[in-house]
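Undergrad: sharing a sequence plus its predicted fold:
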Amino acid sequence: MEAIRRLLIAVLASLAFVAPHTTANGLPAEVRLAAIEGVPSAKAARQILEIAYQRLGVGVSVMEVPTKRALLLADNGGLDGDLYRVDAVASNYPNLVRVEFPLLQGKLLAVVRETENHDLPHSPKNQPLRVSVLRGAIIAEDKARELGMEPILADDYDQVRSLLELGRVDVAFVSDVEGISPLTNEHWHRLKPIRKPVTTFTFYHYLNQRHAVLADHLAKVLEQLEREGIKAEVLESFRRDQHSKS
């Protein structure tokens, strides 16, 4: 009888431990997401997702980590998902499930010192153009190599800018995500993007495959937030805040 009593206590204790970790509809009570360090648009993405998760009764915590570590943590289940990625990057991680509604739209801009230029500068002495890119910005790194450029990695956008201003690179790659970009900062006023974006991209939210059901729910909620104008309000608030700090 004592053995049975202990077994019952152990079972009840395990149920008490599991219960708070799921909602009434079977969704997790909280998810832990990875986010890339030092990216301006990540804060906007985080707020949009927090609103979406709140509608589902799911809490969110975010850990800022280097980009490749973020993907690994989401893929191997160390965390529940990755804040946002493009398909070309996430497709290399088989355990990630895409939330099938676009989170953010963006474009990659080439920034130069000469304001009259409308195209990429010519390579000096038939050497590859040197381009400063934010470390971990995989889209920018891949595009630079695709165009035959030499990517020079920078730890933050201030360093990206400094490398261009000091002439250590020929061009800088800067992301503009829904109008959220370091180019609005007054420190960039002497530098101008060329007219045509280097490329455009779509960010999606990704979850570990164990949350496939949650991904389906989130896609519907994100569509609702866009239809109701809530997503646009969040983005406009970030754009205003960005301009007020410029």
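TA: Cool, the structure landed. Residues are numbered from 1 along each chain as shown.

Undergrad: can we go C-alpha only for contacts and neighbour counts from here?
TA: OK.

Undergrad: residues of stretch 112-129 that come out buried?
TA: Applying a neighbour-count criterion of 16 or more other CA atoms under 10 Å, the buried positions in stretch 112-129 are 112-113, 120, 128-129.

Undergrad: stretch 54-69 now?
TA: Across stretch 54-69, burial judged by 16+ other CA under 10 Å covers 56-60, 62, 64, 66-67.

Undergrad: picking that back up, quick check: the farthest pair among the buried residues of stretch 112-129?
TA: In terms of CA to CA, these reach their longest pairwise distance at 113 and 128, which sit 17.5 Å apart.

Undergrad: contacts only, for the residue nearest to the spatial centre of the chain.
TA: The chain has residue 84 as the residue nearest its centroid, 3.8 Å off, counting by CA atoms, centre = their mean. Shown in contact with residue 84 (CA atoms under 8 Å, 6 or more residues apart in numbering): 35, 45, 103, 203-206.

Undergrad: mind picking the two most distant members of these?
TA: Most distant of the contacts of residue 84, by CA to CA, are 35 and 103, 14.0 Å apart.

Undergrad: still on that earlier bit, from the contacts of residue 84, which land in helices?
TA: residue 45 (DSSP state H).

Undergrad: most neighbours of all the contacts of residue 84, which one?
TA: The most crowded member of the contacts of residue 84, judged by other CA atoms under 10 Å, is residue 206 (29 neighbours).

Undergrad: separation between that one and residue 222?
TA: Relative to residue 222, residue 206 is positioned 13 Å away (criterion: CA to CA, to the nearest Å).

Undergrad: now residue 217: how far from residue 223?
TA: From residue 217 over to residue 223 the distance is 10 Å, taken as CA to CA.

Undergrad: quick one: the strands in the protein, in order.
TA: Counting by DSSP state E, the chain has these strands, from start to end: 30-36, 59-65, 81-85, 96-98, 104-112, 130-134, 150-154, 171-177, 192-193, 199-208.

Undergrad: before we go on, here's another structure to hold up against the first:
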Amino acid sequence: MQKFIAAVWASLVLASPVCAQQVLKVAINESTRHYQPALTALYKEVGLVPEFVVLPTERALRSVENGDVDADLGRVVGGTAGYQNVFELGESLSEVSLIVVVKKDASVSRLTLAELKGRSVASTRGTKMAEATAAKWGIKLTLVNTPQQMYQMLVNDRVEVVLITSVMMPDANVAPLVKVLPPLVTTKAVHVLNQKWAEWAPKLDAALKVMKADGRWAKLIALP
């Protein structure tokens, strides 16, 4: 009898939600790090566990496409166009804006998209919001691999302006940099996953909607 009870208990433990939790590799970068606690909580709501992997922005989306990672934490809505094996959640993570950053001594109070055409501008490779906006407005954009490289170009006067998203913070260790407000463009950020996880989309969307409604989501994604 004891052996029978032990066997039944073992089967229940093995079948429990804790043991059944699936782990997803989720790409993050400097722009999306602050979403980690929120996404961890969201995944927990539906019985998933994120394993965060640091990848450059451009490489991250390609890695989701080919299945090397399961998800990319945050992307501008519509930024996955052209990728066949990637889908976006219907419920957005937050608003995201495209913002100009200049040196503090630049004496610039405001810049429009039209005014950027005559200036030297840089952004990080894979920042789709900057790339798409520059292409639409005919702005010549220099792309670099990391935010540090971008900010250093600004400090060394190799460019006049850099474009960042609102979830990126100017690097105070490089030089006094300031954001020029209001933002150039504002849209939504979404979580994106490889198609093999498509069946989880309704659960994730529903859980995210509940977390927004009860206020947990706003607290978890608040920037310091």
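TA: Received it, and whenever you're ready, just let me know what you need. Only a predicted model underlies this, so the values are computations on that prediction, with no experimental measurement involved.

Undergrad: tell me which of the strands of structure 1 lies nearest to residue 240 of structure 1.
TA: Within these, the stretch nearest residue 240 of structure 1 is strand 171-177; the backing value is 14.1 Å (CA to CA).

Undergrad: show me what that closest one is packed up against.
TA: Packed against strand 171-177 of structure 1 by the contact rule (3 or more CA pairs under 8 Å, 6 or more residues apart in numbering; DSSP states H and E) you find strand 104-112, strand 130-134, helix 157-165.

Undergrad: just to revisit the earlier point, now the buried residues of stretch 54-69 of structure 1 as a markdown table including distance to residue 228 of structure 1?
TA: Conversion of the buried residues of stretch 54-69 of structure 1 to a markdown table gives the following (distance: CA to CA, whole Å):
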| residue | distance to residue 228 of structure 1 |
| --- | --- |
| 56 | 16 |
| 57 | 19 |
| 58 | 20 |
| 59 | 22 |
| 60 | 22 |
| 62 | 25 |
| 64 | 29 |
| 66 | 33 |
| 67 | 32 |
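
Undergrad: give the buried residues for stretch 164-172 of structure 2.
TA: In terms of neighbour count (16+ other CA under 10 Å), stretch 164-172 of structure 2 has its buried residues at 164-170.

Undergrad: who's in contact with that stretch?
TA: Outside of stretch 164-172 of structure 2, the residues that reach it under the criterion CA under 8 Å, 6+ apart are 30-32, 96-101, 123-124, 129-130, 148, 151, 177-179.

Undergrad: can you rerun that using 7 Å?
TA: Outside stretch 164-172 of structure 2, the residues that touch it by CA atoms under 7 Å, 6 or more residues apart in numbering are 30-32, 96-100, 123, 177.

Undergrad: what's the match for residue 75 of structure 2 in structure 1?
TA: Residue 75 of structure 2 maps onto residue 85 in structure 1, with residues paired by TM-score structural alignment.

Undergrad: which residues touch that match?
TA: By CA under 7 Å, 6+ apart, the residues touching residue 85 of structure 1 are 203-205.

Undergrad: cutoff 8 Å now
TA: Applying CA under 8 Å, 6+ apart to residue 85 of structure 1 gives the contacts 202-206.

Undergrad: list just the nearest of these to residue 237 of structure 1.
TA: Checking the contacts of residue 85 of structure 1 against residue 237 of structure 1 by CA to CA gives residue 203 as the nearest, at 19.4 Å.

Undergrad: thinking again about what came up before, and which of the contacts of residue 85 of structure 1 is nearest residue 8 of structure 1?
TA: The shortest gap between residue 8 of structure 1 and any of the contacts of residue 85 of structure 1 belongs to residue 206, at 38.8 Å (CA to CA).

Undergrad: which among the buried residues of stretch 54-69 of structure 1 gets closest to residue 151 of structure 1?
TA: Closest approach to residue 151 of structure 1 among these (CA to CA): residue 67, at 16.6 Å.

Undergrad: map that closest one onto structure 2.
TA: Alignment note (TM-score structural alignment): residue 67 of structure 1 maps to residue 57 of structure 2.

Undergrad: do residue 167 of structure 1 as well
TA: Structural alignment places residue 167 of structure 1 opposite residue 157 in structure 2 (criterion: TM-score structural alignment).

Undergrad: tell me, how many residues neighbour its match?
TA: 12.

Undergrad: coming back round to it: and the contacts of residue 84 of structure 1 as CSV, adding distance to residue 5 of structure 1?
TA: Conversion of the contacts of residue 84 of structure 1 to CSV gives the following (distance: CA to CA, whole Å):
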residue, distance to residue 5 of structure 1
35, 46
45, 50
103, 51
203, 53
204, 49
205, 46
206, 44
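
Undergrad: from the contacts of residue 84 of structure 1, which single one is nearest residue 2 of structure 1?
TA: Of all the contacts of residue 84 of structure 1, residue 2 of structure 1 sits closest to residue 206, with 47.6 Å by CA to CA.

Undergrad: quick check: closest non-adjacent residue to that closest one.
TA: Distances taken as CA to CA, 6 or more residues apart in numbering put residue 98 closest to residue 206 of structure 1, at 4.6 Å, once the chain neighbours are dropped.

Undergrad: give the contact list for the one you found.
TA: The contact partners of residue 98 of structure 1, taken as CA under 8 Å, 6+ apart, are 204-207, 215.

Undergrad: which one in structure 2 is aligned with it?
TA: In the superposition onto structure 2, residue 98 of structure 1 corresponds to residue 88 when matched by TM-score structural alignment.

Undergrad: quick check: the gap between its match and residue 136 of structure 2.
TA: To residue 136 of structure 2, residue 88 of structure 2 is 23 Å away according to CA to CA.

Undergrad: over to residue 42 of structure 2?
TA: Remark: distance between residue 42 of structure 2 and residue 136 of structure 2 (CA to CA) = 35 Å.

Undergrad: which one's more surrounded, these two?
TA: More neighbours sit around residue 42 than around the other of residue 42 of structure 2 and residue 136, counting by other CA under 10 Å; the figures are 24 against 10.

Undergrad: can you tell me which residue in structure 1 aligns to the more buried one?
TA: Going residue by residue (TM-score structural alignment), residue 42 of structure 2 aligns to residue 52.

Undergrad: my guess is its match meets residue 223, correct?
TA: No. Contact criterion CA atoms under 8 Å: residue 52 of structure 1 and residue 223 do not qualify, at 9.6 Å.

Undergrad: fine by me, we can end here.
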